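Colleague: structure, please.
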Amino acid sequence: MKDWLRKHPQVRTIRVAAADLNGQARGKRIPARFADKVVKDGTRFPFSVLNLDIWGEDIDDSPLVFEQGDADGILRPTERGFMPMPWLEAPTALLPIWMFREDGRPYEGDPRHALRAVLDRYKARGLTPVVAVELEFFLIDDSGKTLQVPPSPRSGKRRKAAEALSIRALDAFDIFFTDLYDACEEMDIPADTATSETGLGQFEVNLMHCDDALRAADDAWFFKLLVKGLARRHGFAASFMAKPYPEYSGSGLHMHFSVLDAQGRNVFDNGGPTGTAMMRHAVAGCLNAMHDSTLVFAPHANSYDRLVPGMHAPTAISWGYENRTTAVRIPAGNPAARRIEHRVAGGDVNPYLLVATILGAALTGIEDQEEPPQAIMGNAYALEDLPQIPPSWEAAIQSFENSAIMPRILPRELIRNYVLTKRQELHYLAELSPEEQVELYLDTV
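Modeller: You can find the predicted model right below:
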């Protein structure tokens, strides 16, 4: 890590940052000449900082604050080390960190540690998940009272229409996307295909699959920071909020995963289109945990505006082969690449909690050898007898809090902290107008 700074003498300051439960970057700015101390000894801030609400406020009834004296945790660098922050004007380095207790144990309320714990369970079974994510986001001109598409940096014109898979829409923002891909190279984020989507000024970028799920979640978190920061340098906003425009589809964060055995073989591949028994067990685990884990996939008030029938987001707890109306899809293609696509989450999620929850749910299905219901053929929205995702934020909070399955997936302390956070947000969001809610979520999520 020290060698990186020596090779980049132009870097004068660093940011040390960890992801809180909402996926917000929490940390400090430090002069680069003091970086060695951070690398060696870590840094400190209160446990409660990873458990702030979406405004960055303490949770009123959290035991982490007054009951425990607002004690400090120790934050140490992750294995990722230093990386550039290309969206800032001055040369700056980001040092990702995660939280530990004084005695060296991982802090159970840190979402990155929650993912690590799930991966340890896979490792104990000789299994390795392979993860890829697809991130949708909107480019938005938020300089006026009404949100709209930014003018193209090339033509100066606004295209006030959705253009799915439009090369013209991509070309209109080619300067931004060129800078984005250059920045991904600098940060070693494996950005692959970019497409325009069905929302107004909406785009999607796929990140390449990775057999290190912790790194895949890191990449998704870094990518969100980068896109939002870089857009501001270009004079407009980028937002991963689930649904900024009521009349258009919202933004998802779809996750694809397969699982390798100790010999590197895909345990979902049976040589044909149907997949193995273990794949079905994993699907069943995802479906059985879906109702109670919806709060992870839809963590904010605005998230539930996206989860409506016919708007390219699932509403029923269902699965199918090559079926985008279902919550869990098995894509077609080469059997060696047989995988599961989980389609529920919005772009506003915390990537660490997302990956931990999906992989953890799949593992419960594998451990219990569960079988899923029959795969759905045709339009899942039209099937009224299917179990449904919770229809509201409040219902999702209640299901998450009272769940019997979630403690098998996430640490109990994290579950408690997350529920306290969401109940406080639910209370105070009720005081905001729809316009104020959009303003809140536009930059934060």
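Colleague: drop to CA atoms for contacts and neighbour counts, all remaining ones
Modeller: OK.
Colleague: ok, the nearest residue to Val39 once chain neighbours are set aside to Gly42 distance?
Modeller: What sits nearest to Val39 in space, not counting adjacent residues and going by C-alpha to C-alpha, 6 or more residues apart in numbering, is Pro77, at 6.5 Å. Separation of Pro77 from Gly42 (C-alpha to C-alpha, to the nearest Å) stands at 7 Å.
Colleague: who has more neighbours out of the two?
Modeller: When Pro77 and Gly42 are compared for neighbours, Pro77 comes out ahead with 22 against 18, by other C-alpha atoms under 10 Å.
Colleague: thought that one was touching Arg44?
Modeller: No: using C-alpha atoms under 8 Å, Pro77 is not in contact with Arg44, being 11.7 Å away.
Colleague: list the contacts of Arg121.
Modeller: Going by C-alpha atoms under 8 Å, 6 or more residues apart in numbering, Arg121 touches no other residue.
Colleague: all helices for this structure, in order.
Modeller: Counting by DSSP state H, one finds helices in the chain at the ranges 2-7, 35-41, 111-124, 167-172, 174-187, 213-233, 277-297, 303-306, 351-368, 393-401, 412-429, 434-444.
Colleague: nearest to Thr315, of these?
Modeller: Thr315 lies closest, by C-alpha to C-alpha, to one member of these: helix 303-306, at 9.5 Å.
Colleague: buried ones in that closest one?
Modeller: 303-306 (16 or more other C-alpha atoms under 10 Å).
Colleague: how about stretch 322-337?
Modeller: Buried residues in stretch 322-337, counting neighbours by 16+ other C-alpha under 10 Å, are found at 322-331, 335-336.
Colleague: same check on stretch 70-83?
Modeller: The neighbour-count check on stretch 70-83 (16+ other C-alpha under 10 Å) flags 70, 72-78, 82-83 as buried.
Colleague: another sequence for comparison is provided below:
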Amino acid sequence: MKDYLRKHPDVRTIRVAAVDLNGQARGKRVPARFADKMVTDGTRFPFSILNLDIWGEDIDDSPLVFEQGDADGVLKPTERGFMPMPWLEAPTALLPIWMFRENGQPYEGDPRHALNAVVQRYRARGLTPVVAMELEFFLIDDSGKTLQVPPSPRSGKRRKAAETLSIRALDAFDTFFTDLYDACEAMDIPADTTTSETGLGQFEVNLMHCDDALRAADDAWLFKMLVKGLARRHGFAASFMAKPYADYSGSGLHTHFSVLDQKGENIFDSGGPKGSAQLRHAVAGCLGAMHDSTLLFAPHFNSYERLVPDKHAPTAISWGYENRTAAIRIPAGNPAARRIEHRVAGGDVNPYLMLAAILGAALTGIEDEMEPPPAVTGNAYAMDLPQIPSSWEAAIEAFEHSDQLYRFLPKELIRNLVQTKRQELHYLAELSPEERVELYLDTV
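Modeller: I've put the predicted structure just below:
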């Protein structure tokens, strides 16, 4: 880890950063000459820093602040190590960190530790989740009073229409995407295919499948940071907010996953198109926890503007084969690659919490040998099915009072997130729609 800076003597400063409950990077800037100390000893900041609201403010009634004296946690480097920050002008390195207690135990309010605990439960059963993610985002000109598509750097023109799977839309921002792929290569983020999507200036980048779920979440978190930073270098904004334009579909973060046994074989593969009993059990677990864990898939006020019928985001708690109107889709293809696609989450999520909820619920279904309802065929929007919470307030309420989530999420994290979201709910009510968009555009 220390060799990175010796091989990159041009790096003058580093950033050490942990992920908070809202997916925000929280940390410090440090001169590169003190980097060895960061690697060896870590750093310290208050536990409460991972429990700030979307504005970066303390949670008013959090016991972490005054009741516990705003005590420090110990932040240590993750196994990821140093990596470049290509969106900054000066050569700079990022060192991801996560939080521990003074006695060396993981801090239960750290989202990365929450996901790691779920992964360890799989490992204890001799299982390994394999994860891939599809991240949608918008390129936006936010220099005026209203949001609009940026002019193409090539033509200087704005294309004010959805251009689904348009090569022309990709070519219009070729310089940005070329720089993005170069940056992903430098940061070892496995960016694969890019497509243009159904929204104004909307694109999707797929991250390749990975048999380390913690690394997959790291990749998604780092990718979001990179895209937003690099877009600003190109003179426009990139946003993962769920729905910046009322009249167009919003941005999702679709997660594909399978599970390998100790022999490296996919336990979802039955040799045919329907998948195994374990696949059905995992689907049932995901469906059973979906209502109560919606807050992790739709964590913000704006998230619920995306979850509306007929706008390419699921609203019913349902599953189906090759059915994109369902919350859970089982893609066709080679049986050896049989997998589950979880389609509820928006682009505005914390990837660690989202993945902890998906994989934790799936493992619950496998452990309990749960059976799902019949797979839906046709338009799930038009069916009488159990519904995902349709409002932020309802999702917070369901999350707070759930009996299921304690099976795979720490009590302290659940408490901290509920307090965070209740505070945000209170203050967001005072903002105009325009102010909400301005808030979420760069943060989520």
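Colleague: before we move on, the earlier item: which one of the buried residues of stretch 322-337 of the first structure is nearest to Pro372 of the first structure?
Modeller: Scanning those for proximity to Pro372 of the first structure, where the rule is C-alpha to C-alpha, the winner is Val328, at 11.0 Å.
Colleague: the second structure: which residue goes with the closest one?
Modeller: In the second structure, the residue matched to Val328 of the first structure (TM-score structural alignment) is Ile328.
Colleague: and its match, how far from Gly288 of the second structure?
Modeller: As judged by C-alpha to C-alpha, Ile328 of the second structure and Gly288 of the second structure stand 12 Å apart.
Colleague: for Leu355 of the second structure, same thing?
Modeller: Leu355 of the second structure is 16 Å from Gly288 of the second structure, by C-alpha to C-alpha.
Colleague: who has more neighbours out of the two?
Modeller: Neighbour count, other C-alpha under 10 Å: between Leu355 of the second structure and Gly288, Leu355 has more, with 28 against 20.
Colleague: quick one: residues contacting that one.
Modeller: Residues near Leu355 of the second structure by C-alpha under 8 Å, 6+ apart: 115, 213, 217.
Colleague: filter the residues you listed by whether they're kept in the first structure.
Modeller: Contacts conserved in the first structure for those, using both residues aligned by TM-score structural alignment, their matches' C-alpha atoms under 8 Å: 115, 213, 217.
Colleague: setting aside sequence neighbours, what's the nearest residue to the second one?
Modeller: The reference is to Ala213 of the second structure. Closest residue to Ala213 of the second structure apart from its sequence neighbours, by C-alpha to C-alpha, 6+ apart: Val131 at 6.0 Å.
Colleague: stretch 413-421 of the second structure: which residues count as buried?
Modeller: 413-414, 416-421.
Colleague: give me the number of residues near the residue nearest to Ala213 of the second structure?
Modeller: Number of residues near Val131 of the second structure (other C-alpha under 10 Å) recorded here: 26.
Colleague: surely it meets Cys210?
Modeller: Yes: using C-alpha under 8 Å, Val131 of the second structure is in contact with Cys210, at 5.3 Å.
Colleague: so what sits against both of these two?
Modeller: What both Val131 of the second structure and Cys210 touch, as defined by C-alpha under 8 Å, 6+ apart, is the set Ala216.
Colleague: map Ala220 of the first structure onto the second structure.
Modeller: Counting by TM-score structural alignment, Ala220 of the first structure lines up with Ala220 in the second structure.
Colleague: for His254 of the second structure, see how far away the nearest residue to its match once chain neighbours are set aside is.
Modeller: The shortest distance from Ala220 of the second structure to any non-neighbouring residue, by C-alpha to C-alpha, 6+ apart, is to Pro351 (6.4 Å). According to C-alpha to C-alpha, Pro351 of the second structure and His254 of the second structure sit 11 Å apart.
Colleague: neighbour count winner among these two?
Modeller: Taking other C-alpha under 10 Å, Pro351 of the second structure and His254 do not tie; Pro351 has more neighbours (30 against 19).
Colleague: contacting residues for that one?
Modeller: Contacts of Pro351 of the second structure (C-alpha under 8 Å, 6+ apart): 23, 217-218, 220-221.
Colleague: do the same with Val227 of the second structure
Modeller: 180, 238.
Colleague: repeat that for the one 5 residues further on.
Modeller: With contact set as C-alpha under 8 Å, 6+ apart, Arg232 of the second structure has these partners: Ala238.
Colleague: same deal with His254 of the first structure?
Modeller: By C-alpha under 8 Å, 6+ apart, the residues touching His254 of the first structure are 133-135, 341-346.
Colleague: can you check Asp174 of the first structure too?
Modeller: Listed by C-alpha under 8 Å, 6+ apart, the contact set of Asp174 of the first structure reads Arg154.
Colleague: how much space separates it from Glu185 of the first structure?
Modeller: 16 Å.
Colleague: same thing with Arg338 of the first structure?
Modeller: 28 Å.
Colleague: same check on Pro372 of the first structure?
Modeller: Using C-alpha to C-alpha, Pro372 of the first structure is found at 40 Å from Glu185 of the first structure.
Colleague: cool, Asp3 of the first structure as well?
Modeller: Relative to Glu185 of the first structure, and taking C-alpha to C-alpha, Asp3 of the first structure is found at 19 Å.
Colleague: which of those two has more residues huddled nearby?
Modeller: Set Asp3 of the first structure next to Glu185 and count neighbours by other C-alpha under 10 Å: Glu185 wins out with 12 against 8.
Colleague: give the aligned equivalent of that one in the second structure.
Modeller: In the second structure, Glu185 of the first structure lands on Glu185 (TM-score structural alignment).
Colleague: who's in contact with stretch 37-56 of the first structure?
Modeller: Defining contact as C-alpha under 8 Å, 6+ apart, one finds that stretch 37-56 of the first structure is touched by 1-2, 18-22, 26, 58-59, 64-65, 70-77, 99, 109-110, 417-418, 421-422, 424-425, 444.
Colleague: what about Val119 of the second structure, how many neighbours?
Modeller: Other residues near Val119 of the second structure come to 22 when the count uses other C-alpha under 10 Å.
Colleague: hang on, isn't it packed against Asp211?
Modeller: No: contact criterion C-alpha under 8 Å: Val119 of the second structure and Asp211 do not qualify, at 10.7 Å.
Colleague: what residues are shared contacts of those two?
Modeller: Common contacts of Val119 of the second structure and Asp211, defined by C-alpha under 8 Å, 6+ apart, comprise 128-129.
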